[in-house]
Each structure stands twice: as C-alpha cells, then as structure tokens.
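J.: Dropping a prediction and its sequence here:
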Amino acid sequence: MQHQQQNGGIQPDHVQVQDQQQDQQQVLEHTQQKAGEAIVSEAKDASVVPAGFEGPEKILEIDFNPSMGKSLREVNRETWDAILDLARCQILSKMSNEFLDAYVLSESSLFVYSHKVFIKTCGTTTLLRCLPLLLKVAESRGLELQWIGYTRKNFIFPDDQEFPHSSFAQEIEYTKKCRGPQGGALNGGAYILGDLLADHWYVYVADYCGDANQSSERNVNIMMYDLDIDVCQGFYRQPELDLEADAQRAAYEVAKINDLCGPDAIVDDRMFEPCGYSLNALQDESFYTLHVTPEPEYSYASFETNLEISDYTDLLTKTLRAFRPKRFAITMFADEAALEKIRQCPTQLTSVAAGCTYRRETQSTTSIRADYACRMSVYVMENQTSSS
C-alpha cells in the first residue's frame, strides 16, 4: 500500500480560459450567497459551548449524466474552496488516481469523479448550504443532473446543529428550494430507516434517471459507537511522537488499515490535534474513507467504501476487530442491479462474530422507485470473548 504524504499529489488544474472565467464568476457569486445565508442563518450563541463533537456525518452525493458536459475534475481549487466554505470546512490535502480525486477535509472527505461528487462532513458543518453553488458550477459545465442523495444518521447532539440542519424537516425544505433540472425546484422523496427512539437514518433522494438503472454501484457505511478505550487512546497525539508523520503512522497501525484497504490502495491521512483521525484511500475506481472521534464520552468511528465485492462479511469483521465498538449501525445503498451481484448483504446478518458477538437489534429497508434500495441494520455487543 502506498502512503500519500500531506499535500502530495496535488496537481495544478488545467482548464480552458473560458472555464476559468466561469469559475471566477461563480466564486464572486458565492460571496453574495454566503452573505445572504448569514442573514437567515440560525447561528448559535458563540458563548454556548457545544455538548461534544458530532462524529456521525452528513453525506451528499450528486450524479450527472456521464455522456454530457465537462469533467468536474477540471474545476479549479478556488471554486472547490468556495463550495466547501459554504459547508464550513476546508481542504487539507488532495490525492488523485486515473479515476477520481480525493480530498481530506477539516471535517471528513470529498471525492470527485468526472460526473459525480461525494461529500461527507461531520461536526456542525452546514453541508447542504453548498448544494446551490455546486449545482450552478455543474450547470455551467453543461452537466445534466441525474441523481441527488442526502443521508445522515440521527445526531448525538442535535441542538448544536445550525441552519439548515436543525431538523430533517428543515433539511428537506432547504433542499427542495434548490434549483433542479430545467430551472425547476428539486423534486425528491424523504425516508426514515430504523427505530425513531434509537439509531435511525434519514434519506432524501431526488432521482432524474428515468428508466431503471443497471449500475452496479453501491456504498457500504459502518458507523461504530462506544469504541474500546484502548483503541481510542491510539487516536490521541502522543507526546513522544514529535513529527506529524509519526503520529499518523501510529494511528494508521491502530486502525489496521492494511487489513481494511486493498494492497494496491494509495492512502492520504491526517492526525488531528489533540485527537482525531481521517483517512482517504483510493483503489482504481473505488474509495475508502475512515474518520475517528476518540473522546471516550462520545467515541465514534465510521468506515465507508464503494468497493464492489460480492461479500462484505470479511471487511465488516476486520473493521469491528480493529475498533471493538459496543454497538454499530451499517447501511447499504445500492441499485437493484448491484444487489443481484452481492452474495451476502451485510445488513442481513443476524449476528456477527468479530472477537465478540454482535446481535442484530433492528433491520430496515426501503426501495426508491424500482431500482434503488436503502438498507440499515443496528447491532449491539452481546458478550466479550476476546480483545483481539
């Protein structure tokens, strides 16, 4: 596995002069948008101390018609900075391969394909605020919108969130006001998976694909809570590790990344001060992303990938052995054509053996139109038999 150095692999954007002028104009308009949203923002009193760090992420995926328009990978850095500024996060580093660009953010990750964007942000970021500008940038590049998906788990500290993330109803209302195809409002559906009194998952999808999609794409997300205390300690900056690279290597080994990502994956990671860890990995067209919040009072880690394999049991087991959570939730979002290629869907396991036994508490599934499935299961530790 190749380890990407911080800021390594950042290449200058090569775009035509016309594209640069369009991007510059959109950056200027972003300033006006940001000022306008500040007026309506339900910002919290700066003197109020947050209850804790919100590990569970907000996730936004936008897909465009792959046969139309100019590649999103040609959008310049200034424009991406403007987009992410609206979400209240910043780019820390970038790496690329033949198929996509991966950015480690101050709060999670951004992945950019030629005709798809995947953004995942944690904390009190305002992810949906970047949607109008992102859609405008795509429109200026001749891209045709096919699909928007916004998802998140219920928050640990919902009262700390800011507009438009104070509630799922507010998120839906904000999203539907964004400009969709032909200038109309986005027209999507809202869904909830799981127990509303416990772990549950919110889903909003606007689907403009038309006919049933034969894509094999899927995303698997493992969200782990109450991590083993010894594991948590591995994601604090240790005094004896003076160099940032040494701290990152220590966290990398605690997370057992070599077991979780493929041997040919390239990796870009970041150790935060005084604690916390983020990692992106790329392997051909697939990405892996890991984020760890190690504070014992609200410890959390997520591991997500769009890797296309037929059985995720081994990957799930290795992830649980690395972090040893007391409970976890797993989601799979996939086209029906992708589900047909999966021999063992991870959300259908009644129990998981990973050094200890995890028993499934709830299982939820919903289908959107005829070709897209959302599945979620929640598991709790039943009995500890081994710490390895």
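T.: Perfect, thanks for sending it. Residues are numbered from 1 along each chain as shown.
J.: Please make it C-alpha for all contacts and neighbour counts, starting now.
T.: OK.
J.: How far off centre is the top helix by length along the chain?
T.: Using DSSP state H, we find that the single longest helix of the chain is helix 17-40. Remark: helix 17-40 is offset 24 Å from the chain centroid, using C-alpha atoms, centre = their mean, to the nearest Å.
J.: which secondary structure elements does the helix or strand just after that helix contact?
T.: Using DSSP states H and E, the helix or strand that follows helix 17-40 in sequence is strand 58-64. In terms of contacts (3 or more C-alpha pairs under 8 Å, 6 or more residues apart in numbering; DSSP states H and E), strand 58-64 is packed against strand 116-121, strand 145-153.
J.: which residues sit against strand 58-64?
T.: 115-122, 127-128, 143-153 (C-alpha atoms under 8 Å, 6 or more residues apart in numbering).
J.: the inter-axis angle of that strand versus strand 145-153?
T.: For strand 58-64 against strand 145-153, the angle by axes from the mean of the first three to the mean of the last three C-alpha atoms, to 10 degrees is 170 degrees.
J.: and the comparison structure, right after this:
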Amino acid sequence: MFFEGSEKKVEVLVHNDNFSLLTDINDEFWAELVNCCHAKILSSISNEQCKAFLLSESSLFVWHSSFLILTCGETNLVNSVEYFIQQLGVDKIKHLTYQRKNEYFSHAQPSCFGDDIKQLSQYIDGTAMRFGAMDSHHNFVFHQNNGFQASAEDKTYEIFAYQISEQASKHLTREGVNSADIRQFLRLEELVPGFQIDDFTFEPYGYSVNAILAGKYLTIHVTPQADSSYVSFASNLNLIELLPIILAVLKPASLDVLSNNELEFEALTKANIPSNYISQSLVQQSLTTGSVINFANYILPKQHFSQAVILDVNANNHAL
C-alpha cells in the first residue's frame, strides 16, 4: 500500500481588528474549507488561544489572527485557500504563505505547484521560490508581496524524515498497534510535556497527532510503510533542539530541516544532527517580509550494496 505523506501547507494571517478567526468563525466554516480540498475533520481540541482540528489528511490550526492547514495524500489544498478568499475577501488577508514539498508520487497529484500558484495569483501577488535541488528533496514556497513585515519572534520549524529504520517501520505497522503505543514509541511526553493531545491511528497504517499548549503547537504525521516511509513534524517549538530524540526514535536514512526566522540555524543543526549525517543541500533566503527561511537536506551515506526492489507489474502504477 502506497500513500503520499508529503504535505502542502498554507499559513494565513488576517487583519483582526474587532474580528477573531477563533471566536467569530464557526466549525461549519472550517469543515467546509477542509472539504474543499477533499479531506474531512476527524476531531478537535481547543484552549483559549488555539483550536486544533485533526484531519483525515493532516491538520488545521486556528488562532485569533491566523490559521495554518497542512494536507497530504491527493488533496488539492489551494481550493481551500480559494474558498477562504471567496468567503471572507482578499482584503481580510494580512499575509499568506503557501508551501509544497516534493512528492513520492507527483504524477498522482491533482495539481503541481505551478498549477497552484496560477490559481492563487488570480487573487494574490506573490513570489515563488524553490529550496533545494529539483532532482532531490526540495520545498516550494510562495509568499505574498504586500509590504507585510514579520515579527522576529514568529519562528516555525519543520522536520521531514524519510526511510525510517526497519525497526521503526515494523513497530508502526504491526498488527494491533494503537495510539497509546505510538505516543510512547515517539516519546511524545518528552517532546511536548504538559501539552493537550489529540491523535488518531489509521487503518491499515498511519498515525496523526496534534498537540497544543496555549499558543504553542506540534503536529506529527506518520506514513510508516517501508517502501515509502515518511514522518513529518511541524511546530512553533524549536524542533531542531528536539532532533536528538526524533533521530534516536526514527533513525531515518534522510531528513529535511526547514525553519522560518531561526537565525541560529547553522549552529543549532551542527549541535543537534550527528556527524554521520551529511548535508546535500543548504539554502538560506531572506524574504521581503524580513524573515529568513533556511532549508537543509541530510543523508546517511551508503556503505554497502543493497539489492534491487522487485516490482509487481500488475500492481498499482503509483509504484512503477
């Protein structure tokens, strides 16, 4: 079974004078927004500063003045952005960032990044960039050009782990595995002590978790199948400092690290990524918003020959 774990991601900040996304927009609106990209809401948790929706394909977080949505699989996230704009008006948007990772099965997607940007550009003027080499791991980022200046305190982090260890893959795909077991395996209590947790274990494989504490959040999405294993982490917690735990658990053959506005990126990665991981890509770019995006891809070099993978010519063509 193959599943596209790589996410598309949108972060929208709004002008919130006498207006709150958290208290003035009802759950039916968010359910329809999610439905527009062909996903659905499974559950939610909330506090006074944030509401977190667990989706059939990833997550949605809503604060008073912003929202963040990530979707995986064969979703068309740009349709949800268009719904938001059409319902509330483009003038309501203070700033928008759209991000999309390289996929395992890009040919199975309903659109590519170029298609998405053409659709967004009907409403928003912006700049598109690629972080990382086209023939390797990379992230596309489109951000609005409207004079917005980001706060120096607005920092976000993402970790993308590929080809997790055989031990981790077997543990996460074994029969009868449940959410409590996966929380313990991922060492969630160490990653987010005291956080409110909402998680879901998918059939036959897969796991998603949202964690919130005041305005802080962490979301993790696990696609554990050995042939296309992928685990993503997104947070406004410093995930680079948490990498020793993440790498000890998953032992991935490759990982991407992406940060927004983390000025100590080089020192942090050097301190927290073992020396046996070698960087293949290092990209740093200042945006018109005043923020800085850093992207790095690391691999564990192969020391020995492996055997070719035998394919089933009659199987789903996503794998061929």
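T.: Arrived safely, thanks for sending. Because the structure is a prediction, the values reported are computed rather than measured.
J.: TM-score of the superposition?
T.: Scored against TM-score structural alignment, normalised by the length of the second structure, the superposed chains reach a TM-score of 0.88; 303 aligned residues with a C-alpha RMSD of 2.3 Å.
J.: follow-up on the earlier one: can you redo the helices and strands packed on strand 58-64 of the first structure as CSV with distance to A102 of the first structure and mean neighbour count?
T.: Shown next, in CSV, are these (distance: least, C-alpha to C-alpha, whole Å; neighbours: other C-alpha atoms under 10 Å):
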stretch, distance to A102 of the first structure, mean neighbour count
strand 116-121, 10, 21
strand 145-153, 19, 20
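J.: export the ones you listed to CSV and tack on distance to H3 of the first structure?
T.: Converted to CSV, those look like this (distance: least, C-alpha to C-alpha, whole Å):
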stretch, distance to H3 of the first structure
strand 116-121, 22
strand 145-153, 30
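J.: Check the spacing between the aligned residue in the second structure for L92 of the first structure and S208 of the second structure real quick.
T.: For L92 of the first structure, the aligned position in the second structure is L42, judged by TM-score structural alignment. Distance of L42 of the second structure to S208 of the second structure, computed by C-alpha to C-alpha, to the nearest Å: 11 Å.
J.: what residues are shared contacts of these two?
T.: The contact sets of L42 of the second structure and S208 overlap at L54 (C-alpha under 8 Å, 6+ apart).
J.: Compare the two and say which is more crowded by neighbours.
T.: For L42 of the second structure versus S208, the count of surrounding residues by other C-alpha atoms under 10 Å is larger for S208: 24 against 14.
J.: Excluding residues flanking it in the chain, which one is nearest the residue in the first structure that the more buried one lines up against?
T.: The equivalent of S208 of the second structure in the first structure is S278 (alignment by TM-score structural alignment). In this structure, S278 of the first structure finds its nearest non-sequential neighbour in H291, 4.5 Å apart by C-alpha to C-alpha, 6 or more residues apart in numbering.
J.: Could you verify my assumption that that neighbour touches F272?
T.: No - H291 of the first structure lies out of contact with F272 (C-alpha atoms under 8 Å); the separation is 10.9 Å.
J.: Which one's more surrounded, those two?
T.: H291 (26 against 16).
J.: Contact partners for the more buried one?
T.: Here H291 of the first structure is in contact with 108, 276-279, 301-303 (criterion: C-alpha under 8 Å, 6+ apart).
J.: Compare these and tell me which has the most neighbours.
T.: Counting neighbours by other C-alpha under 10 Å, S108 comes out on top of the contacts of H291 of the first structure with 27 neighbours.
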